[in-house]
Every structure is written in C-alpha cells, then in structure tokens.
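> predicted model and sequence below, questions to follow.
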Amino acid sequence: ETFTTTLPEFIRQLVIIFGGIAILLYTSPKLTLFMLAIVPVFVLLAVFFGRYIRKFSKEAQKRVAESNTVVEETLQGIYNVKAFANEFLEIARYRKETNDAAKIGMKSGKYRGAFSSFIVFGMFGAIVAVLWQGVNLVAAGDLKIGELFSFIIYSGFIGGSIGGFANVYASIQKAIGATEELMEILDEPTENLKEVQSHQKLEGFKGKVEFKDISFAYATRSDQQVLNKVSFTAHPGEQVALVGPSGAGKSTVVSLILRFYEPSSGSLLFDDQLAENYGLSEIRNQMAVVPQDVFLFGGTIRENISYGRPDASEEEIIEAAKQANAWEFIGSFKEGLDTVVGERGIQLSGGQRQRVAIARAVLKNPSILILDEATSALDSESERLVQDALDKLMLGRTSIVIAHRLATIRKADRIVVLDKGRVAETGTHDELLQNDKGLYHSLSELQFTH
C-alpha cells in the first residue's frame, strides 16, 4: 500500500505544494516570503512527531510478530498444550500479546492524530496571518485587492495539500518503522552462491575432510569459544564419529563442514585444498545430511526423495527408496510415491521419515555424508531398518557421524572425543576403551552399565 497508494499521493502533494508556491511567488513575492517564514515550524513538528510515529510503528510490528509466534508455537506444540491442560494459559498469553500490540497501536494513532491536528490548525493560523499581512500590503499600496484574493485562493489549495500531506507523511513514517527490521535483515551479508546442477560432481573430488587448529565463536557470543584449536582428519571413505557431552561442539563442527559459518582461526580443508577455494554451492553439492530431527516438506514422498536430486528419474527414486529400506512401506500406500506426507511429514512415523531422508541422501550420491544420530529416537524394529540402510549408505563415502549412543559407532574407523570445545582424545572404539581415565571410557561405562 505504501508504494501503490501512499508514495504516489506523497509525490502528488509535493508537486501541488511547490507548484502553488511558484504561482504565489509570481503573484506576490513579499507575501509569499512572509508565508514561507512559517514553514520551519511545520518542519520541526514533522520531525518531532515522525520520530515517535516510526518508533511506535516498529514496536507495534514487533508485538504483532510475538503474538503470531504464540499462535504458531501453540499449534505446533498442541500435543504438549493439551497434555498439560494449558489451553487457557496459551489463550492468556495470546490475549496479553494482542493487548500489548493494541496499546502500542493506540499510542501511535494518538501521535498521528495530534500531528494532523497541529498541521490543520497551523495551516488555518497561517492563512489568517497571511490575510492580515496581505491587508497591510494593500493598505500600503504594495498589493492590489484582486491579487490578494488570488493569493488567498491559491493558499487555500496549498493548505489543503499540506493538510493531506500530514496524513501521508505519517503513513510513510509508519511504513518506515514497520520495515526497519526487514531492512536490517536485507542488509545482512549474503552467501556467495551460484546455481549448480544437482548431480554435478567435482572432478576428482574424493571427500577428504581436515580440520587444522580450528577455533570458532558465534557472533552473538564472541567472548565464548565453542571450538578451541580442533584438529582431526577424515580420509576418503572413512567413518569418523564425533562424541562428547552436550555442548561439546559436535554440531558446530558439522556446521563448519557445511560452511554455514567460517572458522575464527585455523583452516578447513577438503581434499587438501582450503575450503575457500571451493564455491559454497559446489562443495555443499558433494554432501548429504541425515539429521536426527528429519524435516520433510509438505508435498509428496516423491518430491521429498527427489529433493536430493530434482532431475532424477522415477526408476532412480525407486532404487534409492529400496536401498533406504523405504520401498516396502511406500508400496503399501495407495498413492505410492505420490502419497502426501503432510506438514513436516506428520503423516509418516518417525522411522518412515528417517528412511525417506536416507533415500534422499542415497539419491544425491554424496562424497561426504553427515549423520546426526539418525536412529536415537526410533523403536527397535525401525532402528534396525534405518541402521541397515545407513550402513549401506556409508559404504565408500567419507562419513561424519554425531553419536550420542556409543553402540552405533563401535565400527567407526576413528572416534573424535570432544569436551568443552577441545579434542580430548581420538582413536578406535577398542583403543579408547583401554584408557581407563579417558572421557570415552567414562561415557561408555555410563551407557553400557545402566
């Protein structure tokens, strides 16, 4: 609305005002200069009220966003809301947020109303002052009575535009306040991406991943090192597991491999080349991720599997589903691959969602595979099927596995134990168990003896 209605109206009012002033200057320069002497007062009022209108508009947008967040969280967490009988608590939360938004809106409206009122009263006051000065000029013989009437008529047109200008200006200030946060987001630096074909592979890329003394801290907590001089290597085709207590930095390592962030210091290398030497799109195109909490889009099973390679044929999709142990349950659906999974895959069970995610990764055929404890939340039968599919998927690929359950990584080629952002120890499962005082041994005892 700001661009389609308000801005054109703003320009129209400006044209009328400046055009009218030019005519007034031609009619009576002295009287026009007298009238223009009042303009700074209007400018000061516009600046004063505009600041508050913009401030309240920004705050109102924030309140509305918070009320929408309450609704979104309530709907997404409806199971917990009902289970804890907190329906009325959520109603109260939403009512509070909407009331706060309404109060801010009322404040903004009051300032807009006051601004418009001052402009209108000031406009009429200015016309009276101009009329008084015009009469004096007529009495002094510096202005003809006809010119005075013409001047008053032209001033009326300009005054009407100034009155409308106040509302338009207030609307623009409101729009500026409402879009300030959006503009801050748009001003954020963007990733240097370029489009690549989903099946395009880097020639000769083997999938070696190497961390060299990497340290990292998130921008919002720059004083807190998440990783501190972390070094390890995953050779092509190796399975490297990352273990450690919660908050040790395992997920951050994966985020750096995917290049969602850049290290604060140290070097990340792929196939002995600095990560910066590869384009973001082309290096990510060599990877696939199977997360713990699988996200499926609200389309069909076919669309979710082919997300790994959108140009894949139906035969390739079916083959990927078979390798992921997903074809059996897909075939049991009446619509098969065209079965709609619902928002975030809600129509499928946890094990089914995991196998669709694995099929997606199989179809992509990555050089580097990232697994985030993909079996931790599954029942025994689903875990068996998913683990079998993962074992097939990891063959011949560099695999980075975040592990919370040590039983799933006993066969890993190398285990990197992280603690407080540092590499505490590395080795195979058997090697690490021999260190009675090691962190891995302690974690193993906690899991296997309880």
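Nice, thanks for sending it over.
> CA atoms for contacts and neighbours, from now on please.
Noted.
> can you give me the strands in the stretch 151-300 of the chain?
Along the stretch 151-300 of the chain, the stretches classed as strands by DSSP state E, counting those that start in this stretch are 209-216, 227-234, 239-243, 265-270, 273-274, 287-290.
> do you know which of those strands lies nearest Val70?
strand 287-290 (29.6 Å; C-alpha to C-alpha).
> tell me which other helices or strands that closest one touches.
Contact here means 3 or more C-alpha pairs under 8 Å, 6 or more residues apart in numbering; DSSP states H and E; on that basis strand 287-290 packs against helix 350-364, strand 368-372.
> buried deepest among these, which one?
The highest mean neighbour count among those, using mean count of other C-alpha atoms under 10 Å, belongs to helix 350-364: a mean of 26.
> what angle sits between that helix and strand 368-372?
170 degrees (axes from the mean of the first three to the mean of the last three C-alpha atoms, to 10 degrees).
> elements contacting helix 350-364?
strand 287-290, helix 301-305, helix 314-323, helix 380-394.
> starting at the chain centroid, how far to the longest one?
Looking back up the chat, that one is helix 380-394. Helix 380-394 sits 33 Å away from the centroid of its parent chain (C-alpha atoms, centre = their mean, to the nearest Å).
> put this next to the first one:
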Amino acid sequence: MLKELAKSIREYKKASIATPLLVSVEVVLECIIPFIIANLVNHIKAGSDLSVIIRYGIVLFIMAAFSLLFGALAGNTSAIASSGLSKNLRKDMFIKIQSYSFENIDKFSPSSIVTRMTTDVFNIQNAYMMIIRAAIRCPLMIVFAFVMAFVMGGRMAFIFLIVAPILGFGLFTVIRKTVPLFRKVFRKYDNLNASIQENVNAMRVVKSYVREDYEKDKFEYAAQDVCNDFTKAERILAWNGPMMQFCIYTVMSFVLSFGSYMVITTRGLDLDLGQMSALVTYSFMILQSLMMLSMVFAMITMSTESAERVVEILTEESSLTDPEDPIYEVKDGSIDFENVSFKYSKNAKKMVLSDINLHINSGETIGIIGGTGSSKSSLIQLISRLYDATEGTVKVGGLDVRSYDLDALRNQVSVVLQKNVLFSGTIKDNLRWGSKDATDEQMIQACKIAHADEFIDQFPQGYDTYIEQGGSNVSGGQKQRLCIARALLKDPKILIMDDSTSAVDTKTDAQIRKAFRTFIPETTKIIIAQRVSSVEDADQIIVMESGRVNAVGTHDELMAHNDIYREIYESQNKAGDNDEE
C-alpha cells in the first residue's frame, strides 16, 4: 500500500526529503537550548557579571532564531509535499478511472469514487504532512531530549522508560479498536454521498411528488448513522488525552518533587539548580512529543482505511486491455456475432445474452426491437468493447474486436445512447467531442443530418449558445439530436443508435433516418428502438427476447412469420388509432 502511494510523490520528493532534514536541525537546536540555559542559571547563581549574561543571551537568541527559521522552512516544505501528494493522487486516480472498463466502473459506485477522491485523499494529505514532520520530529525529540535529560539528571531520566511502555500499550489498544470503526464510517460516507447525488439528480421528481420531507428524513438518518460511528471512534481516540495527561503529571510530579529534594539536600545525586531547570524543560519536551506522537497515531489510524480505499482505485486493473500487437485500422463496418454469450459479472449465474449468431454487412441499416429486459443494449455494447463477450467472438471488419487497439476501434464505432450527456460549454464545444478539429462547415453538416440545425439557428448565439451542465437548458429531443450530430462528426464506420430518438417526434425521426440513407450510405447503422416505425424500413430487423435472437428479417417477413414483432406492431398501431379517435 505504501509503495503504491509513494509513486504519487514524484516531483515532490525534494520537499519530502527536505522536511525531515530541516526538522532534525530544529530538534537539535531546541535540545541544546535548555543545556545552555542550565549553564546560564549556574553562572547567575555563581554571581557572574552582566557581560556573561548578555553573551549567553545573544547565543540563545541566535539559536532560537535559527530554530524558528528551520521550523518555518519545515512547515513550508511539508505543506508543499503533502498538497502535492494529494494533487498527484487525485490526478492518478482520475487517469486510472478513465482506463476502466464498464465492468470496473460497476465495481465502484460514483459516490464511492467521489468520496475516495475528496475525503480519503484529504485524510492521506494530513497524515502525510504529520508523517514527514511530526512523526520525524517527535521520535527525534524524545531520543535527543532523553539523552540530554540523562546527561543532566542521571538516573532520574529512567522515569521516561517506565512511562513509555504504558503509553505504547494504551495507543496500541486504541488503534486496534478504532480501525474497524473507521472502515465502517467511510463505507457509510459512500452511502451518504450517494443519497446526496441521487437527490440532486432527481430534484425535479422530488419536487413534483412533494417528497422533500421524505428525502430530508432519509438524509438525516444516513447522516446520523455516520455521526454515531464517528462518535464511537472519537470516544475511543479521546482516551489519548487522559493517558497523556496521566503520564505527564506522573513524570512531572516525580521530577519536581524528587529533583527539588536532590537540589536542596544534594543527597545521592549531585544535582544543581541549572541541571534541575534543564531536566524540567527536557521533561516537558519528551512529554509534549509523546502527546504529539499520539495525535500522529490517531491521524494515521484514521487515514489507514482511506489509504486502502485509494489504493483500491489505483491498483484496479481494467478488464479490457489492448493486445500486444494491436490493429489500428478498421477495414469496414461489417459485424459478426459467432456463438456469443455474455454476463456482466464472472460470478453471475445467468447469462444476459445466449447463443447469439448474427452477420451484418457493411453499410446496412439494422433495426433491433424487443421488450424491456430483452438485452438489446447489452448486445451493442459488445461491438465497441465496452464489455467483452464471455463466450464466443464478436468481429468488426472481419476481425475479432479484441485484436484492435481500443481507441482505434471506438473511434470507428459511434454509440448514441438514449440518455447521452452534454457537457457545460457551447454547442460547438460539445460537438467537437466527436472531432476536436471539426470545422464550422463540418459541424453544420452533421447538425443538418441530425436535424439539429433547425433549433440551433433559433438560438440568439447559434452554435455559440452555452449549454448548462447536463444539458439542462435544452429539451430531451434537442439533446438527443445534438448527441447524434456529435457522433456523426467522428465519421464512423458503424453508427449505433440506442433508442436515441425516443424523445424525438415521429416526423423528425423519419427525417433523420432518411438523411442517414442519403449522406452516410456506407456507414453501418444499428437502430435500437421501441417504436416499430423507427425500424420498419431497415434492411434487416432483429427481434430480441430474453437475451436471445428470436427472429431476423425484413418488416414484411416478420409481420408474416413472427408473433412477437406482429404483436408489437399491432399494439402500437392500435394505440395510435385510439389516439386519433
């Protein structure tokens, strides 16, 4: 885990290395200062003149100034290193997620990914800052201060060796009990974020059904659940403070009482006033370092689960990879399914698609129709390798899709989904997702084919009209037509329309299909639809049922010989007749 996280330090290695070095110098200076003060106290006690005091004062001021300087520099470099690590972690996670297949994405919910890239990375950032600074400073301070305390106070310093194991046992117990709790908390954070995301995305539905109170109660329950677990974990962590206070007061009581006795009586130990003052100072240094060390352990305890969750993202390997010697050119738009079966998860008991055998010629228009849950969308997702077939072979251009470079294949297979996404930016910005170098003429031509030009021209800014996030300022039909135009700009050999004209009226739907026949005759067009009218003029129509191909034929052939197709056609036409009546 640490090795994987360390890969994200990269250009911040210098700052990460400089921080412990600067901290080390700071600690050495801090540990020398009480020694000098002890000598100063003894000189004052001996009646030294003012010049000696001034000389010691100048030395102490210089050392304090340098200690402050090195401490400030260490704080600066630790901030640079920890912030840089968090930046690189988020960048590395985002890049890794872009390489995921749909199968990998299904493993992590969007809310969980957001939590890992925000809360979890922030916890790692804080922990890393404490590790390279406080976790270095505290042990060094304890060691140096103990050595100096032993030099100044002799056997009295052994009190620290008695206290340290007691404190260590307490910290170990706290960590062992809190780690499982934090693991539960971060999983519940995922659920909390999922609730927020769902509510925001469905805000119109929530308000339409006047369910604000229900959503408030649901969120309050999730938030309270997180609060309860966090409270339980924090209660255990809170024992750090009392344990440290107990150790501090025990040590200080011993040092002050026994040390004062030795100074006054000078029995058993030759302890003078200067040594006594230094010993008290070193005691505070050691105990404060132990206190800080307990806070470091608490932060590391909290961040351990965060680190594991981040590493899960970074080490997840895509289930779809390029072959060793990929093919970069797709010959044509022909498609073959040879004994194809598919399931979304290796552990799934049932196949989503079973025994699919199809041949589609390049340039053909293919319609796919079937009831809800007949796996129409699952079928077309195998063509562009959004998923790989579990059994059998899918071919494009006469070659197995697994032999192609993924980017090359997907650039030649454009998929327009029913719920496609528009991004915040102008219409031109969104269209150039299809081709980043598309000219204005090419964008206008694509929009004409998709019949998007008719509403774009009505906007005051035309193609420079700003699209809000998710396309919230355009209608469903307008959004679908812009997405079709965007797909056309890729100039693909295969165009797949996954119910992507569902929000378009039947007249415009027919006009789009007519434009396809006129302007992109050589492109293979696959149209998934619920309406028979959207596919009845296709070269071939595939009827799907329960993940299998029930029939393949033209509209007339299926009307004559296929009950499922005929039933769909008659039910839709009957509904249309009733509407007219």
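Noted; the coordinates are in hand. Bear in mind the structure is a predicted one, so any value in this text is a computation, not a measurement.
> and the TM-score between them?
TM-score for the superposed chains, counting by TM-score structural alignment, normalised by the length of structure 1: 0.85, backed by 442 aligned residues with a C-alpha RMSD of 3.5 Å.
> what's the closest of the helices and strands packed on helix 350-364 of structure 1 to Ala114 of structure 1?
Judged by C-alpha to C-alpha, the one of those that comes nearest to Ala114 of structure 1 is helix 301-305, at 54.9 Å.
> that closest one vs structure 2, average offset?
Comparing helix 301-305 of structure 1 with its match in structure 2 after superposition yields a mean distance of 0.8 Å (mean C-alpha distance after the TM-score superposition for structure 1).
> would you verify that Pro20 of structure 2 is located in a strand?
No - counting by DSSP: H, G, I helix; E, B strand; the rest coil, Pro20 of structure 2 is located in no strand; its state is helix.
> what about it, neighbour count?
By other C-alpha atoms under 10 Å, the residues close to Pro20 of structure 2 number 21.
> most packed of the strands of the stretch 151-300 of structure 1?
Among these, strand 239-243 has the highest mean neighbour count (mean count of other C-alpha under 10 Å), at a mean of 26.
> which residues in structure 2 does that one align to?
Using TM-score structural alignment, strand 239-243 of structure 1 corresponds to residues 365-369 of structure 2.
> mind reading off the mean deviation between the matching stretch and structure 1?
Looks like 2.5 Å for stretch 365-369 of structure 2 (mean C-alpha distance after the TM-score superposition for structure 1).
> quick check: stretch 220-237 of structure 2 aligns to which part of structure 1?
So stretch 220-237 of structure 2 sits over residues 95-112 in structure 1, by TM-score structural alignment.
> ok so, going back, which one of the helices and strands packed on helix 350-364 of structure 1 is the most hemmed in?
Taking mean count of other C-alpha under 10 Å, helix 301-305 is the most buried of these, at a mean of 24.
> tell me, it lands on which residues of structure 2?
Counting by TM-score structural alignment, helix 301-305 of structure 1 corresponds to 427-431 in structure 2.
> how far away is the one residue sitting closest to the centre of structure 1 from Thr179 of structure 1?
In structure 1, the residue lying closest to the centroid (C-alpha atoms, centre = their mean) is Ile185, at 8.4 Å. For Ile185 of structure 1, the distance to Thr179 of structure 1 (C-alpha to C-alpha, to the nearest Å) stands at 10 Å.
> same check on Asp419 of structure 1?
43 Å.
> neighbour-wise, which of those two wins?
Ranked by neighbour count (other C-alpha under 10 Å), Asp419 of structure 1 and Thr179 place Asp419 first, with 19 against 16.
> need the counterpart of that one in structure 2.
With the correspondence set by TM-score structural alignment, Asp419 of structure 1 lines up against Glu545 in structure 2.
> check Thr190 of structure 1 too.
By TM-score structural alignment, Thr190 of structure 1 lines up with Ser318.
> dump the strands of the stretch 151-300 of structure 1 into CSV; add distance to Ala324 of structure 1 as well.
Shown next, in CSV, are the strands of the stretch 151-300 of structure 1 (distance: least, C-alpha to C-alpha, whole Å):
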stretch, distance to Ala324 of structure 1
strand 209-216, 25
strand 227-234, 24
strand 239-243, 19
strand 265-270, 27
strand 273-274, 32
strand 287-290, 12
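> nearest to Tyr440 of structure 1, out of these?
strand 239-243 (8.0 Å).
> picking that back up, quick one: which of the helices and strands packed on helix 350-364 of structure 1 is nearest Phe333 of structure 1?
When these are ranked by proximity to Phe333 of structure 1 (C-alpha to C-alpha), helix 301-305 comes first, at 10.6 Å.
> roughly how far does the match of Asp419 of structure 1 sit from Ala438 of structure 2?
For Glu545 of structure 2, the distance to Ala438 of structure 2 - C-alpha to C-alpha - is 40 Å.
> can you check Lys350 of structure 2 too?
44 Å.
> ok, longest helix in structure 1?
helix 87-139 (DSSP state H).
> packing partners of that one?
helix 29-36, helix 39-76, helix 145-186.
> which among the ones you listed is found nearest to Leu439 of structure 1?
helix 39-76 (37.6 Å).
> in structure 1, what range does the longest helix along structure 2 match?
In structure 2, taking DSSP H as the definition, the longest helix is helix 50-98. Counting by TM-score structural alignment, helix 50-98 of structure 2 lines up with no residues of structure 1.
> after that helix comes which helix or strand?
helix 102-107 (DSSP states H and E).
> next, the buried residues of that following helix.
Going by neighbour count (16 or more other C-alpha atoms under 10 Å), the buried part of helix 102-107 of structure 2 is 102-104.
> dump the residues you listed to CSV, plus distance to Tyr328 of structure 2.
CSV is the format used below for the buried residues of helix 102-107 of structure 2 (distance: C-alpha to C-alpha, whole Å):
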residue, distance to Tyr328 of structure 2
Phe102, 22
Glu103, 24
Asn104, 24
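> for the residue nearest to Tyr307 of structure 1 when sequence neighbours are not counted, give me its contacts.
With sequence-adjacent residues excluded and distances taken as C-alpha to C-alpha, 6 or more residues apart in numbering, Tyr307 of structure 1 is closest to Arg360, at 6.5 Å. For Arg360 of structure 1, the contacting residues are 304-309, 320, by C-alpha atoms under 8 Å, 6 or more residues apart in numbering.
> after alignment, which residue of structure 2 pairs with Arg360 of structure 1?
In structure 2, Arg360 of structure 1 lands on Arg486 (TM-score structural alignment).
> swap in Ser267 of structure 1?
Correspondence of Ser267 of structure 1 to structure 2, assessed by TM-score structural alignment: Thr393.
> thanks a lot, catch you later.
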